[in-house]
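Q: Predicted model follows, preceded by the sequence.
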Amino acid sequence: MSQEQTVYTKLRSMLLNGEFEPEQRLTEKHICDILEVSRTPVRAALLRLEAQNLVVGQSNRGYTVRGIRVRDVWDANVVRAVLEGSAAGALARQGLSDETRDTLEQSLREYGELAENVELTDRFLTLHSSANWTFHETLVSATGNESLTRSIETLAYMPVQINRTVFASDRAYAVQTVRSGLAEHHGVVAAILSGDATAAEMLMRTHSQKALRGIEAVRDRQKLGPDYLDMPFTQFIGGVGTSVAAA
């Protein structure tokens, strides 16, 4: 992973975990001091995070932290599910390259190994996140549709985030989610390989909506009322005693 990507990932994780206060001012120098890196990767990371609406640029004054509500995460994942469904449908119509097929099959093997022995450990969660990210990212990038790729990139709320939150405190949920996720990945790939664009799109859209079901699981766990969507996201996930890990 490049230094630019590393800085972006770390800073994004800090923002999503609530390590900065809403409306807090961020400067390049402050971030450089925290992460002990030069200004160049920090500047690039802040520009990406501004495009994702996690920070707001202030003319000649750096950036401020945008407060994220549960509703923001929900809405982003609704859109993401539609876009990822479109990507799967497009691949079914245009077919897979040998390289893409090999990458997807490898991600299915890695995911399958994880599904055989689900653990509530940081290592397991990281490996699961990586296998899941590879699958989703490969499907989108393989379309060659730059507009689609950019649109999904602006949605900073990866489906794995909510699932990781619940995984850490509920093994039964983790086992069910990982194993059903594996079956869904296989179903999407099978539909793509058969050239069934309609099935591929609908299966992928349903799979991507796991993030929404994860939000509902956290809501139910905390017995929250209908106004929970307006809660700060970090307060919402904090109620189950864990933090979000950026993927």
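A: Ah, there it is.

Q: hey, let's count contacts and neighbours off CA atoms from now on
A: Noted.

Q: Check this protein and tell me which residue is nearest its centre.
A: M158 (1.3 Å; Cα atoms, centre = their mean).

Q: how near is that one to N77?
A: Separation of M158 from N77 (Cα to Cα, to the nearest Å): 8 Å.

Q: now swap in E201 and tell me
A: The gap separating E201 from N77 is 16 Å, by Cα to Cα.

Q: Of those two, which one has the most company?
A: E201 (26 against 23; other Cα atoms under 10 Å).

Q: what comes into contact with the strand or helix carrying that one?
A: Assigned by DSSP states H and E, E201 belongs to helix 197-208. Residues outside helix 197-208 that contact it (Cα atoms under 8 Å, 6 or more residues apart in numbering) are 77, 80-93, 159, 181, 184-185, 187-189, 191-192.

Q: anything in contact with each of M158 and N77?
A: Residues within reach of M158 and of N77 at once, by Cα under 8 Å, 6+ apart, are A211.

Q: Quick check: next helix or strand after the helix holding E201?
A: Heading C-terminal from helix 197-208, the first helix or strand you meet, by DSSP H and E, is helix 210-222.

Q: the strands in the chain, which residues?
A: Secondary structure of the chain (DSSP state E): strands at 25-26, 55-58, 62-65.

Q: Dump the ones you listed into CSV; add mean neighbour count and distance to Y8 as well.
A: Formatted as CSV, these follow (neighbours: other Cα atoms under 10 Å; distance: least, Cα to Cα, whole Å):
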stretch, mean neighbour count, distance to Y8
strand 25-26, 18, 14
strand 55-58, 18, 12
strand 62-65, 20, 15
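
Q: hold the first one in mind and look at this next one:
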Amino acid sequence: MNPILPPIEPQWTQPIREVVYERLKEALLEGRLRPGDRLVESELAQRLQVSRTPVREALRRLEAEGMLESLPRKGLVVKDYSLEEIEEVYSIRESLEALAAVQAVRRATEEELRHLEALMARIDILERDPRTPPRGIFEAHRDFSEACIRACHLPRLVQMIETFKGHMTRFRRVTLGDDARRRRVRDEHRSILEALKNRDEALAERLTREHIRGAYEAYFGLAGSSAPTPAAPPSLQPASEEVETP
């Protein structure tokens, strides 16, 4: 079994502060550092075999991104999410990605659409191969989602969505770990791609909203009995009430 935080090898060509940041973030996103785990600067530096300065900088960045939090008498810990925070993240994600989908219909190039088709074909191949590890399928779906978002050609919107990437990666690892949900995601991504190719703004927006609401509901269904399944928050109204048919 791989250690939670293996030492950083000296041959890395990136600045050490970036390597430390990426190593810690990867451990958070992959669940090797779990909600409530206490992070002590000196201990992390010893594990990674680096000085404390790049560790301190990385922890500050991750705290600013909302992945860590400071608690009284505990110090810095991996953030756990309240019901309200999860609802907030999904609500904001729905609004931003629905806008990105509409803009992608308008702005995506034919080359980008061909690239999305290739990514979708790769997902199909991976899904059919029983040897594919869950991480491979997760990364393939992530690549498809990110390519769809980039196709909107609105850098500020892409940047805003990017700020939620860490939160959503933790949620997606729960939902895409379920075979039935993963099959639905594949079908939903295929439908969204067809809407983009057909330049159908209303359909692309509706399908994107439905996809994210499905992820929201699946998260609570799979996260465990301690997480209640609430009604959709106020911002998550039925798509038919939000999207006007042109």
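A: Sure, I can see it. What you see is a predicted model, and the numbers here were worked out from it, not measured in a lab.

Q: TM-score for these two?
A: Remark: TM-score between the superposed chains equals 0.68 [TM-score structural alignment, normalised by the length of the second structure]; 207 aligned residues with a Cα RMSD of 3.4 Å.

Q: one step back: where's the residue nearest to the centre of the first structure relative to K29 of the first structure, distance?
A: 28 Å.

Q: before we move on, the earlier item: now the contacts of helix 197-208 of the first structure: which count as buried?
A: Neighbour-count burial (16 or more other Cα atoms under 10 Å) applied to those gives 77, 80-93, 159, 181, 184-185, 187-189, 191-192.

Q: ok, and the closest non-adjacent residue to the alignment partner in the second structure of A115 of the first structure?
A: Counting by TM-score structural alignment, A115 of the first structure lines up with E127 in the second structure. Computed as Cα to Cα, 6 or more residues apart in numbering, the closest residue to E127 of the second structure that is not its neighbour in sequence is I137, at 7.0 Å.

Q: Over to A27 of the second structure?
A: L33 is the one closest to A27 of the second structure (Cα to Cα, 6+ apart), at 5.6 Å.

Q: isn't that neighbour right up against V78?
A: Yes: under the criterion of Cα atoms under 8 Å, L33 of the second structure makes contact with V78 at 7.1 Å.

Q: you'd agree A218 of the second structure is up against T175?
A: Yes: using Cα under 8 Å, A218 of the second structure is in contact with T175, at 6.1 Å.

Q: Just want to know which of those two has more residues nearby.
A: T175 (25 against 19).

Q: how close does the equivalent of the more buried one over in the first structure sit to R71 of the first structure?
A: Residue pairing (TM-score structural alignment): T175 of the second structure is matched to N163 of the first structure. The gap separating N163 of the first structure from R71 of the first structure is 17 Å, by Cα to Cα.

Q: and what of T154 of the first structure?
A: Look at T154 of the first structure and R71 of the first structure: by Cα to Cα, they are 16 Å apart.

Q: what do you get for G57 of the first structure?
A: Per Cα to Cα, G57 of the first structure is found 22 Å from R71 of the first structure.

Q: and if you look at S208 of the first structure?
A: In terms of Cα to Cα, S208 of the first structure sits 17 Å off from R71 of the first structure.

Q: Then R221 of the first structure?
A: 18 Å.

Q: okay, the two: which has more neighbours?
A: Between R221 of the first structure and R71, R71 has the larger neighbour count (other Cα under 10 Å), namely 16 against 12.

Q: quick one: the helices in the first structure?
A: 3-16, 28-35, 39-51, 70-94, 98-116, 122-141, 146-153, 160-167, 171-194, 197-208, 210-222, 233-238 (DSSP state H).

Q: Could you look over these and pick the most buried one?
A: Neighbour counts (mean count of other Cα atoms under 10 Å) averaged over each of the helices of the first structure peak at helix 160-167, with a mean of 24.

Q: out of everything not next to it in sequence, what's closest to the aligned residue in the first structure for T163 of the second structure?
A: Aligned by TM-score structural alignment, T163 of the second structure pairs with T154 of the first structure. Among residues not flanking T154 of the first structure along the chain, Q52 sits closest, at 4.4 Å (Cα to Cα, 6+ apart).

Q: Same question for H136 of the first structure.
A: E84 is the one closest to H136 of the first structure (Cα to Cα, 6+ apart), at 7.8 Å.

Q: Under the alignment, what does the one you found map to in the second structure?
A: In the second structure, the residue matched to E84 of the first structure (TM-score structural alignment) is E97.
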